[in-house]
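**Q** Just the structure for this:
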Amino acid sequence: MSQRRSAQWYAGTDRNAYIHRAWMRRGLPSDAFDGRPHIAIANTASDLTPCNRHLTEVAASVAQGVYAAGGIPLELPVVSLGETLVRPTAMLWRNMAAMATEEMLRANPVDGVVLLGGCDKTIPSLLMAAASVDLPALVVPGGPMLTGTFRGVPLGCGTDVWRLSEEVRAGTLSEEQFLRSESSMIRSRGHCNTMGTASTMAMVAEALGATIPGTAGTPAPDSRLLEGSHEAGRLAVEMVHADRRPSGLFTRASFLNAVVALAAVGGSTNAVVHLLAIAGRLGVELTQDDFDATGAGVPLLVDLQPAGRYLMEDLHRAGGLLAVLRQVEDLLDDEALTVTGRPLTSYLADAEIWDREVIRPRDEPLQASAGIVVLHGNLAPDGAVIKPAAATPALLHHRGRAVVFDSIEDLHARIDDPDLDVDADSVLVLRGCGPRGYPGMPEVANLPLPTKLLEAGVRDMVRICDGRMSGTAYGTVVLHVAPEAAAGGPLGLLRTGDVVVLDVAHRRLDVELTPDELASREPAPAMVEAFAAPRRGWEQLYVRTVMQADTGADLDFLVGSSGSEVSRESH
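**A** Down below sits the predicted model:
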């Protein structure tokens, strides 16, 4: 057996080894430094990340599993990002959280790590860190909340916020009733109970092979989550003994399996930028176009909000992700391994569908081809994405007059103006919201509809943005337009009144202007004035080094795995 990484701190009789051992003797057994694997528990629990508050209890179960398998568990609080609270957007700090976790894992005497995440950016940042440091690692997803009800109807966390708030603006729901629903929305611990980004990233992590198969989607209050957490602790020790690392597990085939899963469950568009970033850390060849080539023709099998009717608790009782994947097993690579050392497909033989309303069999899909589509054209030279499963079918081929907003503030100032020159056929365009522009690529692409159109009964319009939208959101929304306006993309040259053509079937997003007409234009001064221009700190570093959405919006100097080499000693 080769020497443990942690032994480079603890082994020997010199002064440095003495210091390392002595300061860690706070209840550890005397043989803790004699070759037992030291397992970090990277915990994103925080009172300010309410979806992850319960992860401290989960960490305790992981620690018991590590001890039971002969390892030494070491809880490591890491940067936690609360999607609903931090401003301007949690995405601004995803890369920072990944970098900080990576550096703490590399700097400390640990041999492996269990990653605890739930809220949207926590699982992506943890996986990016694990990919870069390349220590044996696995994910325990924190799980969705239980279903709450309002006026006898189940509430989808996030999705129903968008729906009910629009009804208030339309005058069909009172503000009093809207506010009354607030206490019903969040019934228990856990993240959003829709197929938003948090649920999606748990599903994607399992399809990627990063979790114990069958774990993702277990509700946060379910005792089986703690049982699975205990098993994850045991497995982490096994992974160290077997030297089972991200670089050997997460291959291109693994990522394409995740793309298939993303399509089959109707997952969040945010998974595109997260998977691209994780692959970039590993040096795995994965492009935005792979999501279309591999996923667009995959049938939508899960009837979950925002693309359907049900919620995560229903998906779990109906058979969970493994039951879904069994229906599309022929589309999966049967050699792609999981953290257990076994192929993902080896777990599918006994996966049954227990409710065919929630999980549809392959021959009765909700939609025959519903994966994320990648668009190109003179408005998106490097691509843009759309989620047909959450769109209005009649709008997937649309030609309309652009109504352009130069910033989020401009949108808020004018969207409810009764004199706004807009109709149901217009195309709403919001720009300056990409990685550099805001900065951080906020979830604003699902623009609110003009009040006067809501009052007339309109509930969807084509919307285009260089930002993102919440995974809980819905509508005919083109997002992640690249290059963004702040990076010189043609979206910055668009003017109100230009005719925009969306043609999803042919993967096109264009403005009816000649190349010469576009080239003759200057960026709108009001838009340029609104771009982010930070002078110091993280925002300044981010704006200067962030890449575009089509490559995952990571920082350019973080791409590529750098390994788990030990930091230089300073004693």
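
**Q** drop to CA atoms for contacts and neighbour counts, all remaining ones
**A** Noted.

**Q** Count the neighbours of the closest residue to Phe531 other than its chain neighbours for me.
**A** The shortest distance from Phe531 to any non-neighbouring residue, by C-alpha to C-alpha, 6 or more residues apart in numbering, is to Gly437 (4.9 Å). When neighbours are defined as other C-alpha atoms under 10 Å, Gly437 has 25 of them.

**Q** go on, the one 4 residues further on?
**A** Counted by other C-alpha under 10 Å, the residues lying close to Met441 total 28.

**Q** ok, now how distant is it from Val259?
**A** Distance of Met441 to Val259, computed by C-alpha to C-alpha, to the nearest Å: 22 Å.

**Q** before we move on, the earlier item: could I get the contacting residues of the residue nearest to Phe531?
**A** Shown in contact with Gly437 (C-alpha atoms under 8 Å, 6 or more residues apart in numbering): 484-487, 531-532.

**Q** and for comparison, fold this next one:
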Amino acid sequence: MTTTKKPADLRSARWFAPDDLRSFGHRSRMMQLGYSEADFMGRPIIGILNTWSELNSCHSHFRERAADVKRGVLQAGGFPVELPSLSVDESFTKPTSMLYRNLLAIETEEQIRSHPLDGVVLMGGCDKTTPGLVMGALTAGVPMIYLPAGPMLRGNYAGQKLGSGSDAWKYWDERRAGNITEEQWQGLQGGIARSAGVCMTMGTASTMTAITDAMGLTLPGASSVPAVDSGHQRMAADCGRRIVDMVWEDLTPDRIVTEAAVRNAAIVAMATGCSTNAVVHLIAMARRAGVDLTLDDLDALGRTTPLVANVRPSGKDYLMEDFFYAGGLRALMKQIEDRLDLTAMTVTGKTMGENLEGAKVFNDDVIRPLSNPVYREGSLAVLRGNLCPDGAVIKPAACDPKYHVHEGPALVFDSYPEMKAAVDDENLDVTPDTVMVLRNAGPLGGPGFPEWGMLPIPKALIKQGHRDMLRISDARMSGTSYGACVLHVAPESYVGGPLALLKTGDIVRMDLPARRLDMLVDEAELEARRAAWKAPDPRFERGWGWMFSRHVTQADKGCDFDYLERGFGPAAGEPEIF
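**A** A predicted model of the protein is given here:
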């Protein structure tokens, strides 16, 4: 460890060291908590930002992991303090956890700025907690390390390996078709999520922790360790030990999250079969770090990065536990290291290349070689056209190839309840060529950009044996989902984007190789529809939703708040202490 700071240089010293009335008060209140000056004076004070909640099953083990982190901090000579943070859980939050990602980012930034913290350990994992915590910590600027929750154990029912999310969608369609009994459905319900931890598919949670790992913000390979593996406890303690050294080294996030680190993260995301949600979160994280990552950048990387992680939903056979046993993220990155910038700095104080030394693949069907990828191109593709001039996203490897070039009549729904009622009507006028469209489901229209984009296959088609069709929306889709779903249409229909002008019966054409999505409607007719369009009523009249509605950016810009982006103005400095 190269020490660049002395105890007097610590940020916390400005709270506790001066011989004045204010610092007397700070020291006195620490003593009120039962601590002596020997506990906190001259030691790095480490904030443990814990997103544990009794309504967040992904983080149900975080009480114990916080204790493991504290053990590591104390062993390294630091002083740990745990701060509860907003637990943006995916399972129970309505209308969508995405509505609150930026609230977690704001809370994280202000928790760090306003308290005597020299460094922080960020404890997250469930979908929005990773970007929310990282976005806030990047702006706050103190040394930080990310502790991923880890994936849960493989699901199991009647000898079948189950993947959370992916198999829920799959078997729900079978139940709607009458192929699943009530007893089987209950068995699936009890077997699909068997332990603490995030979804064990390569959904949004594992995608975002892998991105953070590849960005250099976790201990090497930490994102792959299963939540209930004893190695996860050891990793948590390692995080506590390492953050103390990072404080003395003054290893701040601006030295880690560079353009090279962001590019590494994007390439790794493509190679893993990442969630489409990665687009929104990675762009937002990059912009917080001052890196101008665009949809076009991601599409270019998607065209040249093969998918090598054979993990559901983009892969066919395996889950995150299998990925871990096959070598985990370090092994995958070793497979593609010639595409990465190995000089990028990481939280270890070493380069990415040094962190990957000795990494090996133990099952080359789970982590494929470049010569035998799951899919020749990466996980995501960005479409443009007169339906989405600012872009839309699709996951090519997760949809039926016959829809890669497709033309058909639109069936348009203005709300999720309208769509939900229609798809269960066995007399719905729909064919396999129909293009289902849901609008008013974007950042403002949803509200909050809900995961409604995997529109259910109409029951009429399910009973005919169909399991995929082209679907388009300005919503997001769960990272555990699959199918020919075009998402994140920008600008969204709620603000008058072209999707608002589409009518049932209009012909829609998608050409995935050409990256095009268009409605085949005459421009004069579109102008007439545009002139007749009326803005919908506001979704919120007060509170957080009101604030969100006035400041959230569109999907192609990451859905951060405009006043939090780097270009808006300098970040507030440390508060004055009087």
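
**Q** what's the TM-score for these two chains?
**A** Scored against TM-score structural alignment, normalised by the length of the first structure, the superposed chains reach a TM-score of 0.97; 568 aligned residues with a C-alpha RMSD of 1.5 Å.

**Q** Give me the buried entries from the contacts of Gly437 of the first structure.
**A** Using 16 or more other C-alpha atoms under 10 Å as the burial test, these include 484-487, 531-532 as buried.

**Q** counterpart of Pro417 of the second structure in the first structure?
**A** By TM-score structural alignment, Pro417 of the second structure lines up with Glu409 in the first structure.

**Q** for Met135 of the second structure, that is, sorry about that
**A** Match for Met135 of the second structure (TM-score structural alignment): Met128.

**Q** element containing that match, please.
**A** helix 122-133 (DSSP states H and E).

**Q** check the fit of that helix onto the second structure and give the mean distance.
**A** Compared with the second structure after fitting, helix 122-133 of the first structure has a mean deviation of 0.7 Å; criterion: mean C-alpha distance after the TM-score superposition for the first structure.

**Q** Can you give me the buried ones in that helix?
**A** Those would be 122-133, for helix 122-133 of the first structure by 16+ other C-alpha under 10 Å.

**Q** can you put the residues you listed in CSV and add distance to Gly214 of the first structure?
**A** Below are those laid out as CSV (distance: C-alpha to C-alpha, whole Å):
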residue, distance to Gly214 of the first structure
Thr122, 20
Ile123, 17
Pro124, 19
Ser125, 22
Leu126, 20
Leu127, 18
Met128, 22
Ala129, 23
Ala130, 21
Ala131, 22
Ser132, 26
Val133, 26
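
**Q** The top helix by length along the second structure corresponds to what range in the first structure?
**A** Determined from DSSP state H, the single longest helix within the second structure is helix 230-249. Mapping helix 230-249 of the second structure onto the first structure (TM-score structural alignment) gives residues 223-242.

**Q** List the superposition-based mean deviation of the matching stretch with respect to the second structure.
**A** Mean for stretch 223-242 of the first structure is 0.9 Å (mean C-alpha distance after the TM-score superposition for the first structure).

**Q** Give me the buried positions along that stretch.
**A** If you call a residue buried by 16+ other C-alpha under 10 Å, then stretch 223-242 of the first structure has these buried ones: 225-226, 228-241.

**Q** And stretch 360-380 of the first structure, by the same measure?
**A** 360-362, 365-380.

**Q** what's the answer for stretch 397-410 of the second structure, then?
**A** The neighbour-count check on stretch 397-410 of the second structure (16+ other C-alpha under 10 Å) flags 397-399, 403-404, 406-410 as buried.

**Q** Under the alignment, what does Asp89 of the second structure map to in the first structure?
**A** Aligned partner of Asp89 of the second structure by TM-score structural alignment: Gly82.

**Q** Touching, that match and Ala45? I think so.
**A** No. Using C-alpha atoms under 8 Å, Gly82 of the first structure is not in contact with Ala45; the gap is 9.9 Å.
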